[in-house]
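Trainee: Give me a 3D structure for the following:
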Amino acid sequence: MAKLKKTPMRQCIGCHENKEKKELIRIVKTNTGEIFVDKSNKSNGRGAYLCNDINCLEKAIRSKALNRSLKIEVPEEILHELEDSMKE
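Mentor: Next up, the predicted model:
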C-alpha cells in the first residue's frame, strides 16, 4: 500500500484557524530586516501566514499579531500591499 502524503498545515495569525499551507498568504522578514509578501512560499526568513481575507488582516493588525510574529514593526506600505493583494 502507498503511504498517504502529509499535507502541510499552518495557522492564520488573524483568525487562528489551521489551514493548508497553499491556501494562505505568507509574509516574510529576511535576516536583513526586509519585509515582503512571499508569492513563491519558498523565501528564506521568518514567516507569518494569513488567510486571503481582509478581516483576518484587520484582526492581525489590531492585535499586533503580525508585528509579534515577525518580531519587527511592519511598515504601512507592506500593510497596504497586503490589502491590495487580498482585494484581487
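Trainee: from here on, contacts and neighbour counts on C-alpha atoms
Mentor: Fine.
Trainee: so how far is Ala2 from the most centrally placed residue in the chain?
Mentor: Geometric centre of the chain, nearest residue: Tyr49, 2.5 Å, by Cα atoms, centre = their mean. The gap separating Tyr49 from Ala2 is 31 Å, by Cα to Cα, to the nearest Å.
Trainee: now Ile72
Mentor: For Ile72, the distance to Ala2 - Cα to Cα - is 44 Å.
Trainee: Ok, Ser63 next?
Mentor: In terms of Cα to Cα, Ser63 sits 44 Å off from Ala2.
Trainee: To compare against the first, here's the next sequence to fold:
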Amino acid sequence: MNRPRKVPMRKCVATGEMRPKKELVRIVRTKEGEVSIDLTGKKSGRGAYLSKNKEAILQAKKKNILASHLEVNINDSLYDELLELIEKEN
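Mentor: A predicted model of the protein is given here:
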C-alpha cells in the first residue's frame, strides 16, 4: 500500500502561519555568527523560516523579528536579498 507522503510544515516567524516547508525560505545563523539565506534548507545552524511574500519580509524587518529569533544583528542587505529572491520567483 502506498500511503500519501507527509508534507513537512514549518511556522513563519513573521506571520505565525504554519505552511509547507517549500513555501517558506530559511534563514540560517552558523556557529560563527554568519547569517545567510539557505535555499536548500539543509545548512547546519540555527534556522528561521519566512513566508515567500513581501509583506512577511517587510514585517520581519520592521519588527526586527529575525534578529531576535537568531540572536544576532541582521543587515538590511539580507532583507533586500530576500525581496529580490521573491521577485525572481514570481
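Trainee: Just give the TM-score of the two.
Mentor: Overlay of the two chains. TM-score (TM-score structural alignment, normalised by the length of structure 1): 0.90; 88 aligned residues with a Cα RMSD of 1.3 Å.
Trainee: Structure 1: helices as residue ranges?
Mentor: 54-62, 65-70, 76-87 (DSSP state H).
Trainee: nearest to Lys39 of structure 1, of those?
Mentor: helix 76-87 (10.3 Å; Cα to Cα).
Trainee: Tell me what angle the closest one forms with helix 54-62.
Mentor: Interaxial angle, helix 76-87 of structure 1 versus helix 54-62 (axes from the mean of the first three to the mean of the last three Cα atoms, to 10 degrees): 160 degrees.
Trainee: Make TSV out of the helices of structure 1 and add mean neighbour count.
Mentor: Formatted as TSV, the helices of structure 1 follow (neighbours: other Cα atoms under 10 Å):
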stretch	mean neighbour count
helix 54-62	16
helix 65-70	18
helix 76-87	13
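Trainee: To Ile35 of structure 1, which of the ones you listed lies closest?
Mentor: helix 76-87 (7.3 Å).
Trainee: so what does the closest one touch, helix or strand wise?
Mentor: strand 35-38, helix 54-62 (3 or more Cα pairs under 8 Å, 6 or more residues apart in numbering; DSSP states H and E).
Trainee: Need the counterpart of Asp80 of structure 2 in structure 1.
Mentor: Aligning on TM-score structural alignment places Asp80 of structure 2 opposite His80 in structure 1.
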